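Engineer: Give me a 3D structure for the following:
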Amino acid sequence: MNRKSVRVFLFLFVFHSSVGEAQSLQETVNKFAAHPEFEHASIGVYAIDVNTKQVLMDYGGGRLLAPASTTKLFSTALALDVLGGDYRPVTSLYYNGMIKDSVLTGDVWIIGGGDMSLGSKYFAKNDRDGFLREWASELKKKGIGSINGIIYADGSGFGYEGVPDDWLWGDIGNYYGAHFSGIMLYDNLVEYHFKTSTAGKPAELVYTFPKIDALQFINNVVSSTKSGDNSYIFGAPYSFVREGRGTLPQNMADFLVKGSLPDPELQLGIEFDRVLSEMGIMHEGPSLSTRLTHLSPPAGTWQKVIEYNGKTLREIVRETNYESINVFAEGLMRLTSYVKTGDGTHEKSSGYMQSYWKEKLKTNALFLSDGSGLARTNAIDAKTMCELLVYMDTSTGKADFYNSLPVAGVSGTLKNVAKNQAAHGKIHAKSGTMRRTKSYAGYAETTSGKKIAFAFIVNNYTGSNKDVTTQMEVLMNELVKQ
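Structural biologist: Take a look at the predicted model:
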């Protein structure tokens, strides 16, 4: 056999092998789609070799579907691609007035820059007030031992829309429905600590963290023989009226339920006032939010105290995808818009993100209502999701993006997915779950060294989330065998 014949033989061998692999994968997809629980469902499955661009799976790959939390791939990728992993959001502290005999006769202004990490349990689990003490120390360095004036907290650069219009009422009072704000605090969450009694009797709300003096809590939470947290918190952004419904396990001395923080901006001023007192700085005056006062900062006459740098976007993106934190995903989308356009409102930011990815991915069939996936009006097809993944493999944020994705069988929201199966440790992906919606999207590292971008989305199935995950694990296992 001459050299030319050898080349032809090798080409045909590789060609037929790749065709055979693709056909085998497509057969697996067809079997997946024929599962009885998907008879009435809408399905989108797509997989593509990142390097060769060979399509390996396609079943409804161009069908627009609600993807749930895999939407976070678009907001986290946006932040890394536009701002970079080293970027740190900044919160600025100023004072306005005169200092005499260690007394500031004037006001303190906190200007929010969209930092999601202030007092976050994901970054400061054992010292959530550390940043407030640092601010207080900086005031002392300026010779301020007492404040005779107002503490203003101002996050107006990001607007006061609260949550997107198309989020559900049943979501927004709970921890996963916390709204993003220009000034965030403690992940914009409230911890409700309940003491339960015997089944059928009311659960007692013992205390909250943070303490919210204005809170009006309507308690309809009942002790039950059921295990786990079956309670829900109802209430709107900026409203201090909250209602608890549902059940908690009986005979618990301290059962934690998490809800959304009504007014993070106002609460930050209150918590700062508390820390100032603890550190010996007296404050004579109220702590107010500029949302209510409608005042503009006295930028021409104020004096800078500190520009406080938050965590890097690299760190924030990792927590966002590992733990699927909705409020962080919203924040990344809105921070990016704020930095690039000067407008961090939801309407401007969601429009900015959608336009950015439509241009980069060359598509008109992309509808991004929010950054987290909590909106049921998000509509993304599996093919476009894979094209995002392929694009990010060439981005300067490639490593940060890849490392932010949970690993099957190992970490984050994929810790129990494909555990001790072929895909264990070889899938880096984001999961998405809502009622009758399940999705996974990310990268598969194959045994032959290939890198495959994939997206699986199913809406309106008749089985359980667990059953759907089991079927999707079959697809993951087949991908990594290629």
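Engineer: From here on, just use CA atoms for contacts and neighbour counts.
Structural biologist: Will do.
Engineer: so what secondary structure elements neighbour the lengthiest helix in the chain?
Structural biologist: The longest helix of the chain (DSSP state H) is helix 3-33. The contact analysis (3 or more Cα pairs under 8 Å, 6 or more residues apart in numbering; DSSP states H and E) places helix 3-33 against strand 55-59, helix 465-480.
Engineer: go with 7 Å
Structural biologist: In terms of contacts (3 or more Cα pairs under 7 Å, 6 or more residues apart in numbering; DSSP states H and E), helix 3-33 is packed against strand 55-59.
Engineer: Tell me what angle the strand it packs on forms with helix 465-480.
Structural biologist: On the basis of axes from the mean of the first three to the mean of the last three Cα atoms, to 10 degrees, strand 55-59 is oriented at 150 degrees to helix 465-480.
Engineer: mind listing what's buried in the helix or strand following strand 55-59?
Structural biologist: Moving toward the C-terminus from strand 55-59, the next helix or strand (DSSP states H and E) is helix 72-82. Buried residues in helix 72-82, counted by 16 or more other Cα atoms under 10 Å: 72, 73, 74, 75, 76, 77, 78, 79, 80, 81, 82.
Engineer: Proceed likewise with the subsequent sequence, for comparison:
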Amino acid sequence: MQRLSFTVLFLWFVLPVSAQSLAQRIATAFRAFETHESLANGVASLTVVNAATGEVLFAKNEKLGMAPASTLKTVTSATAYYLLGAGHTFETKLYYTGQIDAAGTLKGDLVIQGSGDPSLGSDRFPQTADTVLLTAWLQAVRTAGIRKIEGRIVADDRLYNGQTAPRGWTWQDMGNYYGAGVSALNWRENAVGVNFIAGASPETATRIANTTADVGYLQLINETTTGNRGTGDRVYAFSAPYSSRIYLRGTYGIDLKKTIYLSLPDGAYDAAYQLQRALQRHGVDVIGTPTTTHLLLLAGSSLPSGGRIIHTYRSPTLGELIYWFNQKSINLYGEAFLLAMAQHQTGKTNTRDGAEMLQEYWSTKLALPSGELKIMDGSGLSPENRITTHALARVLTSVKGEPWFASFFESLPTYNGMKMKSGTIGGVLGYVGYQTSKDGTPLVFALLVNNYNGTATPMRKRMFQLLDMLK
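Structural biologist: Here you go, the predicted structure:
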């Protein structure tokens, strides 16, 4: 009898919970989530939408502007698909000016003309690797009959007026690979790796063993020290576009074996520099020094014009680029897409105009109030970005019927067994994506947390537990 009474009591307690609707289960879980001590000084916002009907199943703080971090990349990606098309490619040309005499001497310049390809020289695709492109360019020079160049190797980066970083990016970010500035001629994702040798004991100086590419034109000032065992990578690089010095600060764990990647202050210059070195290694002497059209303009020097094209390269398609953009959260790609969209739509080529164009596009398409999309860049790296979970969910819902949706969906990483894009900057965590509930309901969700207390790992775990209610 006692066991029977316990069973009845247990069923009385459990059945109402299991009988709850999906919306009720989410609401119950969110109440527990937002009242946790980690959010005593912070705020959480969640929007969940039935993707089949557009019905909002749950929303809390959904109209509150929040820092989105990299979840903003989903909006940039969707806009790029709409405005540029999944098959869009970027074109890079190699041409020479002047004439080639009978001895094979080019009395003119060799020019690399960029159009904003973020993957040029990247190792994410076999055809984009720097060694592959340098080999192709070298062969094109030889085929053209050039044996000596009395002019310059010029990187033509004039389309976007040189290399820039979006407004709002911080000093701590810009010197590191994820804070690389954007140019019309990006090269190796505008990054270079540094290998360190830790000191014999913690707090002693480290040494730079080597770099992944020759950047002898830069001054690397190493102020890093050796960290304790298990402390890992706490190295930060400090520089900005067109810096000639890069300061390396922080700690490098005594047991760490990792290449630390920094941003290149001028990716276009590095492309010209690496091409000149490759030519000279293979017997093609170059008299002039490598340069860019931006640097020539600053110096009041003449710019290359006209000429004969000897090689044309096309990037992977936009859909292929967006895969890596979202999978690895490469900020440079977002800024390149934003500028490409601005140039395509308005002829303007700066981040401010690109951000305004993106806001206006979604305000028109989905009737979203301007206050729900306050965008400063294309990647989410700026801490000044503000977006609502309502806007994020609306955008992700709107793309489900598009012919390129499968490509967009595939670009999203998988976390916690769910297809979703994450976002992380100081005090900010977010997840946006898609999930099918156990009753077969297709869901779109956007969850953002700002100004939480504690470290990211326990907060991420609590967020996953909340999102498990959608399964």
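Engineer: which element follows the longest helix of structure 1 toward the C-terminus?
Structural biologist: Downstream of helix 3-33 of structure 1 (by DSSP H and E), the next one is strand 42-49.
Engineer: Please list all residues in contact with the aligned residue in structure 1 for residue 204 of structure 2.
Structural biologist: Using TM-score structural alignment, the equivalent of residue 204 of structure 2 in structure 1 is residue 201. By Cα atoms under 7 Å, 6 or more residues apart in numbering, the contact list for residue 201 of structure 1 reads 222, 223.
Engineer: and if you look at the one 5 residues further on?
Structural biologist: Contacts for residue 206 of structure 1 (Cα under 7 Å, 6+ apart) come out as 193, 194, 195.
Engineer: cool, residue 196 of structure 1 as well?
Structural biologist: By Cα under 7 Å, 6+ apart, the neighbours of residue 196 of structure 1 are 203, 204, 223, 250, 251, 252, 253.
Engineer: quick one: which of the residues you listed is most hemmed in?
Structural biologist: The member of the contacts of residue 196 of structure 1 surrounded by the most neighbours (other Cα atoms under 10 Å) is residue 203, with 26 neighbours in all.
Engineer: Can you tell me the closest non-neighbouring residue to that one?
Structural biologist: In space, and not counting its chain neighbours, residue 203 of structure 1 is closest to residue 196: 4.5 Å by Cα to Cα, 6 or more residues apart in numbering.
Engineer: roughly how far apart are the match of residue 204 of structure 2 and residue 230 of structure 1?
Structural biologist: In this view, residue 201 of structure 1 and residue 230 of structure 1 are 15 Å apart by Cα to Cα, to the nearest Å.
Engineer: Counting neighbours, what do you get for the aligned partner of residue 263 of structure 2 in structure 1?
Structural biologist: Pairing criterion TM-score structural alignment: the partner of residue 263 of structure 2 within structure 1 is identified as residue 260. Residue 260 of structure 1 has 26 neighbours, counted by other Cα under 10 Å.
Engineer: cool, and the one 5 residues further on?
Structural biologist: Residues lying near residue 265 of structure 1 (other Cα under 10 Å) number 29.
Engineer: mind checking the end-to-end distance for stretch 401-417 of structure 2?
Structural biologist: With Cα to Cα as the measure, stretch 401-417 of structure 2 spans 23 Å from end to end.
Engineer: What are the buried residues along that stretch?
Structural biologist: For stretch 401-417 of structure 2, a neighbour-count test (16+ other Cα under 10 Å) marks 404, 405, 408, 409, 410, 411, 412, 413 as buried.
Engineer: Just give me the closest of those to residue 10 of structure 2.
Structural biologist: residue 413 (39.6 Å; Cα to Cα).
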